[in-house]
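Undergrad: Below is the sequence, then the predicted model.
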Amino acid sequence: MNQPLAYVHPGAKIAKNVVIEPFTTIHNNVIIGEGTWIGSNVTIMEGARIGKNCNIFPGSVISAPPQDLKYQGEDTIVQIGDNVTIRECVTINKGTVDRMKTVIGNNCLIMAYCHIAHDCIVGNNCIFSNNSTLAGHISVGDYVVLAGMTAVHQFCAIGNHAFVTGGSLVRKDVPPYVKAAREPLSYVGINSVGLRRRGYTTEKIREIQNVYRILYQKNYNNSQAAEIIEAEMEATPERDEILQFIRDSQRGIMKGYFSAS
């Protein structure tokens, strides 16, 4: 690494085979893992922890202070996993005292102009399409796909394998394995295409569909539906994951299409 037109603070810990293009600035207290490529005009600020074999494209700003008036300069971080691609002009802010960190898992693709705010926890193998925006304190599971221009309200949760269609406003929690669409955001089916791509069998997909049929299409409230699902359906990891998500929801889960106004 020998880039006379890039600035790397002496206190940054950069693996030997990291490539840093000209006009990039890397601040103190930054760690970057092996094989990572940092494009030109990238700013990586204090507290960034970036894994191996990542690609960060021009204009991105990683680990800037949170856009939160309660932030008082506490020592927080952004933690980015391995094999993550961050496209042009993405902004990822570091944490506050709530979680002390913002986390992006492994093998994620964050497309151009996305914003991930303070204290968000994003799982592995996620894809956020262009201009998707996460407010603060959001939890996103593994294999979540946000189509372009999706905006997620602070403190929301999105479950594993969920797919949210483009232009959506996510104001409530999105359970695992579902497709979410329409306005207001509603359950419109299972993410069967994504599940098949990841090796889920037809029988397993049907089981997940049956869980959501009780939850969303039988006119039960969430508590009633959860009791029926637990009593009448065989215990499986997927069934239990859905039930736990419903019970843990802080903002309430999104409505079914038939109950959406």
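TA: Sure, I can see it. Residues are numbered from 1 along each chain as shown.
Undergrad: CA only for contacts and neighbour counts going forward, please
TA: Fine.
Undergrad: show me the contacts for the nearest residue to Ala135 once chain neighbours are set aside.
TA: In this structure, Ala135 finds its nearest non-sequential neighbour in Gln154, 4.7 Å apart by C-alpha to C-alpha, 6 or more residues apart in numbering. Gln154 is in contact with 134-138, counting by C-alpha atoms under 8 Å, 6 or more residues apart in numbering.
Undergrad: Could you rerun that using 10 Å?
TA: Applying C-alpha atoms under 10 Å, 6 or more residues apart in numbering, we find Gln154 in contact with 117-120, 134-139, 170-172, 251.
Undergrad: try this one side by side with the last:
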Amino acid sequence: MSRIAATARIHSTAVVDEGAVIGDSVVIGPFCHVGPRVVLKDNVELISHAVVSGKTEIGKGCRIFPMAVIGGVSQSLHEAGEESTLVVGDNCTMREGVTMNTGTVGGGGKTVIGDNCLFLANCHVAHDCQLGSDIIMSNNVMLAGHVHVADKAILGGGCAVHQFTRIGRQAFIGGLSAVNYDVIPYGMLNGNPGLLGGLNVVGMTRAGVGRATIRVVRRAYKQIFEGEGNVRSNAAAIRDDYSDCSQVIEILDFIAAGGDRALSSPFRRKG
């Protein structure tokens, strides 16, 4: 049985399937479709011609623009109709044509989006992605399955991210870049194939990181990627020297954690 708040406003041409849960002051515009297992929390707005389907929860204050399809079945070749979910946090904006898929059983069964994220026109978030908060994805950004993006990362228009890739906190990905490997926190990546071009100094400054600290992080960055050993051994070797710099430790922890993909670096790979 549907639970529709008395303060919700639903256009006469919209379709809200039996079973949907609609919160206070939700606005569902013309020709929208809300599926039977959808939860729209308070103050969500579907402007028009938007589809929210699957077992999907949309957080408070989100806005979904025309032609967006949120909660669609995954495009994984292993999709077999198993139970899976999509959870979107509060105050996210999904502009025209954005698509977000539910998870897969093999990937944990859940796609998760944090709070205050902005998805510009025609972005795609595939199955089992895990996104933090305050992320900006410009037009036509494509995330393949199982991608992890940490808080405050910015992805430029048209960039494509390989499946299972990690993008660290406050990283910056240039437009049209191919992200084939993990990107460290505060890293700045450009090109195809994507190469690290240093640190996101502008973003760090805007976040209140002081110049002295940025110089320290730059020094550590050079030791990690330009040292005599490999990246992981270089990172491990300098940990004690930077124990009082949280930004460097964050980078070192990211490298030490590892993942399914190699690390992006400033150097083009051979072969």
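TA: Received, thanks. Being a predicted model, the structure only gives us computed values, none of them experimental.
Undergrad: Quick TM-score on the pair, please.
TA: After superposition, the two chains reach a TM-score (TM-score structural alignment, normalised by the length of structure 1) of 0.95; 260 aligned residues with a C-alpha RMSD of 1.4 Å.
Undergrad: List just the nearest of the contacts of Gln154 of structure 1 to Lys94 of structure 1.
TA: Nearest to Lys94 of structure 1 among the contacts of Gln154 of structure 1 is His118, at 5.2 Å by C-alpha to C-alpha.
Undergrad: Asn210 of structure 1 sits in which helix or strand?
TA: Using DSSP states H and E, Asn210 of structure 1 sits in helix 202-217.
Undergrad: mean shift of the helix or strand following that helix relative to structure 2?
TA: The first helix or strand that comes after helix 202-217 of structure 1 along the chain, using DSSP H and E, is helix 222-232. Comparison of helix 222-232 of structure 1 with structure 2 after fitting gives an average deviation of 2.1 Å (mean C-alpha distance after the TM-score superposition for structure 1).
Undergrad: buried sites along helix 222-232 of structure 1?
TA: Within helix 222-232 of structure 1, the residues that qualify as buried by neighbour count (16 or more other C-alpha atoms under 10 Å) are 222, 225-226, 229.
Undergrad: Could you do stretch 105-117 of structure 2 as well?
TA: Buried residues in stretch 105-117 of structure 2, defined by neighbour count with 16+ other C-alpha under 10 Å: 105, 109-117.
Undergrad: Next: stretch 177-195 of structure 2.
TA: Buried residues in stretch 177-195 of structure 2, counted by 16+ other C-alpha under 10 Å: 177-191, 194-195.
Undergrad: Now check structure 1 for the residue matching Ser84 of structure 2.
TA: Counting by TM-score structural alignment, Ser84 of structure 2 lines up with Thr76 in structure 1.
Undergrad: wait, its match sits on Val103?
TA: No - if you go by C-alpha atoms under 10 Å, Thr76 of structure 1 and Val103 don't touch, sitting 11.2 Å apart.
Undergrad: Between those two, which contacts overlap?
TA: By the contact definition C-alpha under 10 Å, 6+ apart, Thr76 of structure 1 and Val103 are jointly contacted by 93-95, 118-119.
Undergrad: In strands only, show me the residues you listed.
TA: Cross-referencing the shared contacts of Thr76 and Val103 of structure 1 against strands under DSSP state E gives Asn93.
Undergrad: Filter the contacts of Gln154 of structure 1 down to the buried ones, ChimeraX style.
TA: Restricted to buried positions by 16+ other C-alpha under 10 Å, the ChimeraX selection for those reads:
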select :117,118,119,120,134,135,136,137,138,139,170,171,172
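Undergrad: Would you mind putting the contacts of Gln154 of structure 1 into a markdown table with distance to Gln217 of structure 1 and secondary structure alongside?
TA: Shown next, in a markdown table, are the contacts of Gln154 of structure 1 (distance: C-alpha to C-alpha, whole Å; DSSP: H, G, I helix; E, B strand; the rest coil):
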| residue | distance to Gln217 of structure 1 | secondary structure |
| --- | --- | --- |
| Ala117 | 35 | coil |
| His118 | 36 | coil |
| Asp119 | 34 | coil |
| Cys120 | 32 | coil |
| Leu134 | 29 | strand |
| Ala135 | 30 | coil |
| Gly136 | 32 | coil |
| His137 | 31 | coil |
| Ile138 | 27 | coil |
| Ser139 | 26 | strand |
| Val170 | 21 | strand |
| Arg171 | 21 | coil |
| Lys172 | 18 | coil |
| Arg251 | 21 | coil |
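Undergrad: Would you map the helices across structure 1?
TA: Under the criterion DSSP state H, helices of structure 1 are mapped to 192-197, 202-217, 222-232, 237-248.
Undergrad: which residue numbers in structure 2 go with the last one?
TA: Under TM-score structural alignment, the match for helix 237-248 of structure 1 in structure 2 covers residues 246-257.
Undergrad: ok, residues contacting that stretch?
TA: Stretch 246-257 of structure 2 is contacted from outside by 166-169, 182-187, 204, 209, 213-214, 216-221, 224, 231-236, 238-243, 262-263, using C-alpha under 10 Å, 6+ apart.
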